[in-house]
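1. coords below, sequence missing:
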């Protein structure tokens, strides 16, 4: 016996309250809803939009948004505006169809921006007029609409009339919302809305084809006295601008003259450079090559940076005006085709993590409360950056991560140069440089977790425990000896670097013998510090042994980064010499030079195929007897070379390497001095020499 089946067809029947719910859920706040209506005016090819908040202090406040755009015809109203999710704007963007008057690509693409009106109030009146058409009026009462069970039972009436608002040849759209959801608007709310509306266009650009104003009848004083952004920008201490186009990085840096300190300003220009990216474990690239910008397109930016040190602010007039403005408006905003992408740069949004960077390196990094910045993108070439439906930034994907890296890389250029001027300001105001230190317990705990995952507890935990004990003992010794500060920072730097190298070896599956040797090497480094502190000159060791240990410590990294390491002395070459030294410290010094070389050869040679046998990246370690002072260890690479003078690169906390502590070469220089040797730069930008000058040198 066969069963009989019946099939039925049906359709979705959206409830009448759906549009109101979408407005509530898609638009985060009333201010953002107003901002969205202003953006809609931009898409309508308007040159000016006026926002008026009327009836404040009464029971019936209203919001009115009026633009002088192209307006809408009756067919546009019925076929597009009243069709949520219509793909009209999306098609225009994909086909690069620009507006007739100002040649704009539309910012909207999802057809849901009009829900902003439903976020603001229950009663909406829309008046619009297109060229050559009569004026159309749409009135929506949401209290009536949501009383109906389904949208199909809630028709919207459209009236055509002779122009009353847009008379003569005028076109545009006016939306008036009453029966507001937010009936009380405080002075703070209005001032924040004013800031939001006036920042829809970049404050750094010349007046363009679009502007927005806020009017508050009867409450004009509420928005009076808001500082003009031009006044604030004129009080910046540093200015920086950059552009990155197809992997080519150009920048301009300006430190403004400070007459009260008798400190002259300076300017620097960089052209055709490579942009260094912040460190990341998720990519091997260290520079922003052309393919790194794919889907993002050209990126440019302007940064205005301020000095908020108290000793400096005392010298300035109107310093409170500047600091108050920065507290509320500081940060880096994003603009696409000159129009702001909300909510980047808002007080609650630290999209670049600037404040956390400042906590980690307080004397170098720039926090949000000392910068006013704008990042500029082009809509037609940044299609990979997709705005979220809720209008709160871009979708968190690879394209956004790349944009963040580009901006942080540019900020690093600014921070490096700014550091030099900050030192000059501090010296004139009598304020010493801050001391930076890094804790080691967190990296050690991460190392323990990695060891546990690999099942190596029995072999390696004893080394990690010994490293931690030796480190803590070293910390107490330095503090007790009055050597806190920079020397303590060097210990932090070296132990952290050693722990990370060991952690990397475990994660990448290096053999246990090598891991054990690296653990022993890290303990030897700490023993070396202790030797120096005890004024013990150490034992006699061979230069060849130093190079061999440094090579083994970094062999995994040479392979991973496709670097050709050449050390003829380890392959039977002649020229070895012995010297009295603290072995662990000298190995650490050579390791620092190799670490720097590994980074900078990748900067100069960013694209090397994974299986390439002919890598251009090269590092050399060897011995020379050609110097007048005696034999020396040579570490050389074919990277881009040094951009700074030797006395600058060996100073503490100075680095051009993103994410670096700025202690590597300072440490190398200190170790050689304590060991009776010296650090020399034989050919600026090409080779580095660790020169031994003890009585045991071979001549």
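-> Ah, there it is. Keep in mind the model is a prediction, meaning the values are calculated, not measured.

2. alpha carbons only for contacts and neighbour counts from here, please
-> Will do.

3. where do the helices sit along the stretch 301-450 of the chain?
-> When assigned using DSSP state H, counting those that start in this stretch, the helices of the stretch 301-450 of the chain occupy the ranges 310-313, 319-329, 354-360, 398-429, 441-453.

4. Serialize those helices to JSON lines and add fields for distance to residue 89 and mean neighbour count.
-> What follows is the helices of the stretch 301-450 of the chain, written out as JSON lines (distance: least, C-alpha to C-alpha, whole Å; neighbours: other C-alpha atoms under 10 Å):
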{"stretch": "helix 310-313", "distance to residue 89": "49", "mean neighbour count": "14"}
{"stretch": "helix 319-329", "distance to residue 89": "31", "mean neighbour count": "16"}
{"stretch": "helix 354-360", "distance to residue 89": "35", "mean neighbour count": "15"}
{"stretch": "helix 398-429", "distance to residue 89": "22", "mean neighbour count": "18"}
{"stretch": "helix 441-453", "distance to residue 89": "49", "mean neighbour count": "16"}
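
5. okay, pairing it with this:
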């Protein structure tokens, strides 16, 4: 009978050919340290110097390997120990390696390998050493012809367990670019969120000095400081006690949008979409599972957390301001570079990244291809940073390739791609709607005032000052005539613009009335229908009659709730209705403020907001009482909403007043989030909103209501608290 006899060079094929590069090889050895329950894995690279070959030392403090383990497991390529045992020896960690080939990654790093291991065995400490020259696997024909020596000895009980791997004679030059690549790979190896226990990756580059021979003549510590700090910790003002401890790439605390949640075993998603640059309210996302195609397999439970960014210059500046970063110091180019280096969606398993998912240039979901058709709606690869966490290979059917370069392109991986695409299709319209209402990416609004300044032709008038008075006179007359003509045209354009804006606002109002009105009509229709249908059974002495009598009061209550909603809706629109409301009257301001605060009392209590009203009872106003009431309702409701959107010890609203000529000025201050300076000019525009589900009419209606009574509403800038100022005509009556 014929038998298979593995060639000796198979070992080099496994290590040198399947492991894609020296960075991947080191990662495999670090994973082995993790599986051995080490608290750290330390990598130190010694460049060649004075004729001495380069070395790589990898040390850990794990449980180590006994002689039996080295013979029965470490020296058995592709053994199934980890496949059968899903957890480490103590059961604390899920093992990362399962194919039994990672240890031979060392073959791609250097010609010689020395392994020293200290472990507990039979009540004593055992030290084992094995030396390998990988070249022997090229020189000898068959594996069973190679004999390897293991030296075993006992050592002092105080000796710490662990493994030291020494690799000599580099097969790859560790240039500055290669070292930077290693730092980036190690930073992305451990998930910043799913690492359940302490495991540090330490990289010592202290032997890289500028006095070394090329290509090793660079300052390793400086490179490590630069590339190990390009993370969220760079901006927290925290000192890094040990720069050699690798800092995982953090999913930033701040972004513009956050998508988080879980897919269940069947592919149904449950989670939230939060507009972080808006009101930070969580919007619930529920997506039912869709049927498997003939090519798909279920991919198990999947955790998702994605941070999404807007990349316009103003958006980037606001993002870094929310992070507490001095944007002027780093600039737009550096800020975008930081976002770019954090871009990518990583796939993690057991807290460790599956390479290469999550690399900035790894667009495995083909987001840029999707974005070509609808660039204003679709989210691009460079706009998203995050992770998805998948289950074990058995649970998810997501199988890691033997080359350690990604997952097999099977039915489960196809299902994962389709699930995530479906999820993005659900939240992309929400982001698009918010951007439209917040005016993000919109062209600057044309300024009539700027045009008026140009129309004065002051620069031309100044330019002719060098001419004689006789020469100036006809030119100045011509300039004056043209300036008046331009100004008149601008007046007409401004009037027409105001007309268009009012019609646009009216369209938004009508749309909102239809939307809200329908929500009230549905219960009206349902309950009134139930009353009519069940009326014949109202007096029946039967179970049906008992049931009808039990539910009849709920029909009435439902109708009353809907009617109250319609009344409230119509009342809020009254100030901009344009209908005749009789003559303006004198009224006491405090009565209106008290009525409004009474209407909002439940909302104030539920959101833990206190109101301090400092208002003289004798302050009397002249105008339409409902105008002031409508304006106050919108302003205070808005204030309560935004106060509740942030964490603070207690929200408060402070209301003060003073006389200002023939008017009374009311200052309404709150300790909610500060209004961005870029939004000040548009905050009263109809349709502008930063709320997740806002319609952008509240402040527009509030301002219009004040104007209807010859008053005004403005936002006071550069104050420590958000402050709105209402001016309202004061009564001429003497109180």
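-> In hand now; what should we look at? Note that the coordinates shown come from a computational prediction; the quantities given were computed from them, not determined experimentally.

6. Overlay them and tell me the TM-score.
-> Here the TM-score for the pair of chains, by TM-score structural alignment, normalised by the length of the first structure, is 0.53; 401 aligned residues with a C-alpha RMSD of 2.9 Å.

7. before we move on, the earlier item: which of the helices of the stretch 301-450 of the first structure sits closest to residue 118 of the first structure?
-> Each of the helices of the stretch 301-450 of the first structure was scored for nearness to residue 118 of the first structure using C-alpha to C-alpha, and the closest is helix 319-329 (28.4 Å).

8. quick one on the thing from earlier: CSV for the helices of the stretch 301-450 of the first structure, including distance to residue 203 of the first structure?
-> Below are the helices of the stretch 301-450 of the first structure laid out as CSV (distance: least, C-alpha to C-alpha, whole Å):
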stretch, distance to residue 203 of the first structure
helix 310-313, 24
helix 319-329, 12
helix 354-360, 21
helix 398-429, 18
helix 441-453, 42
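
9. For residue 601 of the first structure, find the nearest of the ones you listed.
-> helix 398-429 (17.7 Å).

10. By how much does the closest one deviate from the second structure on average?
-> By mean C-alpha distance after the TM-score superposition for the first structure, the fitted helix 398-429 of the first structure averages 2.6 Å away from its aligned residues in the second structure.

11. hmm, back to that, out of the helices of the stretch 301-450 of the first structure, flag the one nearest residue 273 of the first structure.
-> Proximity to residue 273 of the first structure, assessed across the helices of the stretch 301-450 of the first structure by C-alpha to C-alpha, is greatest for helix 398-429 (11.2 Å).

12. Who are the packing partners of that closest one?
-> For helix 398-429 of the first structure, the packing partners by 3 or more C-alpha pairs under 8 Å, 6 or more residues apart in numbering; DSSP states H and E come out as strand 238-245, strand 248-255, helix 310-313.

13. most tightly surrounded among those?
-> Among those, the stretch with the highest mean neighbour count (mean count of other C-alpha atoms under 10 Å) is strand 238-245, at a mean of 22.

14. what stretch of the second structure does it fall on?
-> Counting by TM-score structural alignment, strand 238-245 of the first structure lines up with residues 257-264 of the second structure.

15. one step back: dump the helices and strands packed on helix 398-429 of the first structure into a markdown table; add distance to residue 22 of the first structure as well.
-> Rendered in a markdown table, the data for these read as follows (distance: least, C-alpha to C-alpha, whole Å):
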| stretch | distance to residue 22 of the first structure |
| --- | --- |
| strand 238-245 | 39 |
| strand 248-255 | 43 |
| helix 310-313 | 48 |
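
16. how about those, which one is nearest residue 564 of the first structure?
-> Evaluated over those, closeness to residue 564 of the first structure peaks at strand 248-255, with 26.7 Å, by C-alpha to C-alpha.

17. what's the angle from that closest one to strand 238-245?
-> Relative orientation of strand 248-255 of the first structure and strand 238-245, computed by axes from the mean of the first three to the mean of the last three C-alpha atoms, to 10 degrees: 170 degrees.

18. to the chain's geometric centre, what's the distance from the helix or strand following strand 248-255 of the first structure?
-> Following strand 248-255 of the first structure in sequence order, the next helix or strand is strand 266-273 (DSSP states H and E). Its chain's average C-alpha position is 21 Å from that of strand 266-273 of the first structure, according to C-alpha atoms, centre = their mean, to the nearest Å.

19. tilt between strand 266-273 of the first structure and strand 248-255?
-> Strand 266-273 of the first structure and strand 248-255 are oriented at 180 degrees to each other (the same axes, to 10 degrees).

20. what helices or strands is strand 266-273 of the first structure leaning on?
-> The contact analysis (3+ C-alpha pairs under 8 Å, 6+ apart) places strand 266-273 of the first structure against strand 248-255.

21. which secondary structure elements does the strand it packs on contact?
-> Using 3+ C-alpha pairs under 8 Å, 6+ apart: strand 248-255 of the first structure touches strand 238-245, strand 266-273, helix 398-429.

22. and it with helix 398-429, angle?
-> Strand 248-255 of the first structure and helix 398-429 meet at an angle of 30 degrees, taking the same axes, to 10 degrees as the criterion.

23. and residue 177 of the first structure, which of the helices and strands packed on strand 248-255 of the first structure is closest to it?
-> For these, proximity to residue 177 of the first structure was assessed by C-alpha to C-alpha; helix 398-429 is nearest, at 35.3 Å.

24. Between the helices and strands packed on helix 398-429 of the first structure, which one is closest to residue 677 of the first structure.
-> If we rank these by C-alpha to C-alpha, the stretch that ends up nearest is strand 248-255, at 37.6 Å.
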